[in-house]
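# Give me a model of this one.
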Amino acid sequence: MAIASKSIEELLGDEAEDLLTHECETIPKDKLHVPSSSFVDDVFMQTDRNPRVLKNLQALLDHGRLGGTGYVSILPVDQGIEHSAGASFAPNPDYFDPENILKLAIEGGCNGVATTFGVLGSVARKYAHKIPFIVKLNHNELMTYPNNYNQIMFGTVDRAFDMGATAVGATIYFGSQESSRQIQEVARAFERAHELGMATILWCYTRNSAFKVDGTDYHSAADLTGQANHLGVTIQADIVKQKQPTLNGGYRALNKGDSSYGKLDEDIYDELSSDHPIDLTRYQVANSYMGRSGLINSGGASGDNDFEQVIRTAVINKRAGGMGLITGRKAFQRPMEEGIRILNFIQDVYLDDDITVA
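Modelled structure (predicted):
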């Protein structure tokens, strides 16, 4: 059976019933600020954001196939820097040309496109009025030898504003030695973006080699990523991007023996979450001010079962109370028509009224 003819249930396979019928018994859904057509009125009208920020947030939420639902589907293409252009675009060299990135986002029905100063600047006059621009301010350049994992600024907020951006994005490597500088740098940038009327999106990534304990990688643990989200919304990220959790217990693992890291309460694991993927993601939403700042999960690297993976991620995100998906490599490393289909598949999850918040 061709992927395009499969239903969401078929793509979820053996997990379909569990993922589609699960009800959270940890943090109840009535405690959340769930995405809706009136999300800006219901949530952001209470904040200190100025009218221009509200206007741009609404513009982002109103664009594309998900326009008016409160959910977002964003195409991010910063991998040319973060993972090197050759490695990122070799599967489909058409995307060395920035215009094709914009075409994919538009034809794919996305709410916005998140990419670099160079990409957006090269086609700004042709496309700034056709799709919301999200300018990524900082990147991890991958040329230093040996590789040095550090986010550095590639441009200014004012330049993003002059380019016609609706929002700016940035990454912080929470837990890294450079995180204190990055937090202060991005906090200043987000303050300036809000002054100018742009929305803010933060890639809240964890990074520290110590987060790998006894062969287990806790970079995607719900407790650590949840705290990263909480730091992100503290510097007023309107939307946080996070990897979907695959396990829990990062703080537990890092506090074994004589080691001491951070603070934890056992209720994190016993009351506020469970081993279920929807409950783990619900904990991320809770740390994003109970959804006042929208949680978008990343789609991950491309592979052989991309359609199945993105549907699973989207269902978990939506049912957990998240705001949507931000998917790049799974879309742009394919022929454009296939990339459009995979973006539309993701959007179909959020357009399906039968898939509800758990």
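# Only C-alpha atoms from now on, for both contacts and neighbour counts.
OK.
# can you map out the strands along this protein?
For the chain, strands defined by DSSP state E occupy the ranges 72-77, 112-115, 133-136, 138-140, 151-153, 167-174, 199-206, 212-213, 216-217, 239-242, 294-298, 324-326.
# How about the contacts made by Leu272?
Taking CA atoms under 8 Å, 6 or more residues apart in numbering, we find Leu272 in contact with Thr26, Ile27, Tyr283.
# By neighbours, which of those residues wins?
Using other CA atoms under 10 Å as the neighbour test, the contacts of Leu272 are led by Tyr283, with 27 neighbours.
# For the comparison step, fold the sequence that follows:
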Amino acid sequence: MAHNKIVELLGADAESLLTHQCQTISASSLHAPSPNHVDEVWAGSNRNIQTLRSIQTLLGHGRLANTGYVSILPVDQGIEHSAGASFAPNPIYFDPENIVKLAIEGGCNAVASTYGVLGSVARKYAHKIPFIVKINHNEFISYPNRFDQIMFGSIRDAWNMGATAVGATIYFGSEESHHQIIETAKAFEYAHELGMATVLWCYIRNNAFKKDGVDYHTSADLTAQANHLGVTIQADIIKQKLPTNNGGYNAINFGKTHKDVYGKLTTDHPIDLARYQVANCYMGRSGLINSGGESKGASDLSEAVTTAVINKRAGGMGLISGRKAFQKPMNEGIQLLNSIQDVYLDSGITLA
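Take a look at the predicted model:
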């Protein structure tokens, strides 16, 4: 059984989340995270030796070192959500060094941020914690806003600053997604050639994906297909939002799906929905990391631990949580990151 503190944070959902067993896609069919993930999963792939070393570097750092799981601090919100909206709650993070310090003190496997943030402190910190350089962004100052991602630098520049990996976002479903897919695929190819790992933010964006008051941007079937497209362009790790509903294809009445997706491969249980996301990451060959979401204040800790439990029991590789950690005093941010990591260190929390 899980540690008492975790049970307490899960609250009324503790029994459902900690005792559930998947009857949809069996745990035995997954490439579940393990200390031997690189040897068992990636060694037989087309990744070159330098890339294998970079993946192992990510998996071998921080409090979760050599468990097969990762805890990553992402702070690219200064562009995606504006610096004022992101850092006003805690202005110390206008200084990039504090972002890296939070990741180090918080025991993270890596820190993910922009060319500017990581480049400004690269000589001091690139050898102390793995860097994931976020290569594209929705600059979010053009009016009206668009669902687009544009490149902010070069893969060579990320490599020159000592990055272990690069990260990118694709807004699948948006009008601009075609060029994003092409640009990101080319960028990932070059990153692998230079020996860096690749992480893809696989997000759904289209106003038509909201229907009858329901937001299907986090539908299990749509997000899982985004994952499948992400691993197709050879992302080593997939970042995805935790599913909150299902049936996006049927509700919006587009694309192609199958009745067994809803009748056999998923249920309404959050772990089963996340398991379907893992299945679309080549049954876990590419690790699924779920995002922590926006900061809501007092409920952040319990929400983060709940997401971590769902991700771990579904077969995911970890959590990537930013705003819940950096939009509060640093000591509280460290506590939140450590609480997430404690879920993955707890041997009582197993695959469902």
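# circling back: could you dump the strands of the first structure to a markdown table with mean neighbour count?
Formatted as a markdown table, those follow (neighbours: other CA atoms under 10 Å):
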| stretch | mean neighbour count |
| --- | --- |
| strand 72-77 | 27 |
| strand 112-115 | 26 |
| strand 133-136 | 29 |
| strand 138-140 | 22 |
| strand 151-153 | 18 |
| strand 167-174 | 26 |
| strand 199-206 | 25 |
| strand 212-213 | 14 |
| strand 216-217 | 13 |
| strand 239-242 | 26 |
| strand 294-298 | 29 |
| strand 324-326 | 27 |
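# For Asp223 of the first structure, find the nearest of those.
For these, proximity to Asp223 of the first structure was assessed by CA to CA; strand 199-206 is nearest, at 11.0 Å.
# quick one: the closest one aligns where in the second structure?
Mapped onto the second structure using TM-score structural alignment, strand 199-206 of the first structure spans residues 197-204.
# That stretch vs the first structure - mean distance after superposition?
Taken over the aligned residues, the distance from stretch 197-204 of the second structure to the first structure averages 0.2 Å (mean CA distance after the TM-score superposition for the first structure).
# Looking at the contacts of Leu272 of the first structure, which are in helices?
Taking DSSP state H, the ones among the contacts of Leu272 of the first structure that sit in helices are Tyr283.
# Specify which member of the contacts of Leu272 of the first structure is nearest to Asn138 of the first structure.
Once CA to CA is applied, the member of those that ends up nearest Asn138 of the first structure is Tyr283, at 27.2 Å.
# Please, where are all the helices along the stretch 201-350 of the first structure?
Secondary structure of the stretch 201-350 of the first structure (DSSP state H, counting those that start in this stretch): helices located at 222-234, 250-254, 267-270, 277-287, 306-320, 329-332, 336-351.
# possible to save the strands of the first structure as TSV with distance to Lys263 of the first structure?
As requested, those are exported to TSV (distance: least, CA to CA, whole Å):
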stretch	distance to Lys263 of the first structure
strand 72-77	33
strand 112-115	34
strand 133-136	32
strand 138-140	29
strand 151-153	26
strand 167-174	15
strand 199-206	16
strand 212-213	17
strand 216-217	19
strand 239-242	21
strand 294-298	23
strand 324-326	30
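# Which one of those strands lies nearest to Glu185 of the first structure?
For these, proximity to Glu185 of the first structure was assessed by CA to CA; strand 151-153 is nearest, at 8.5 Å.
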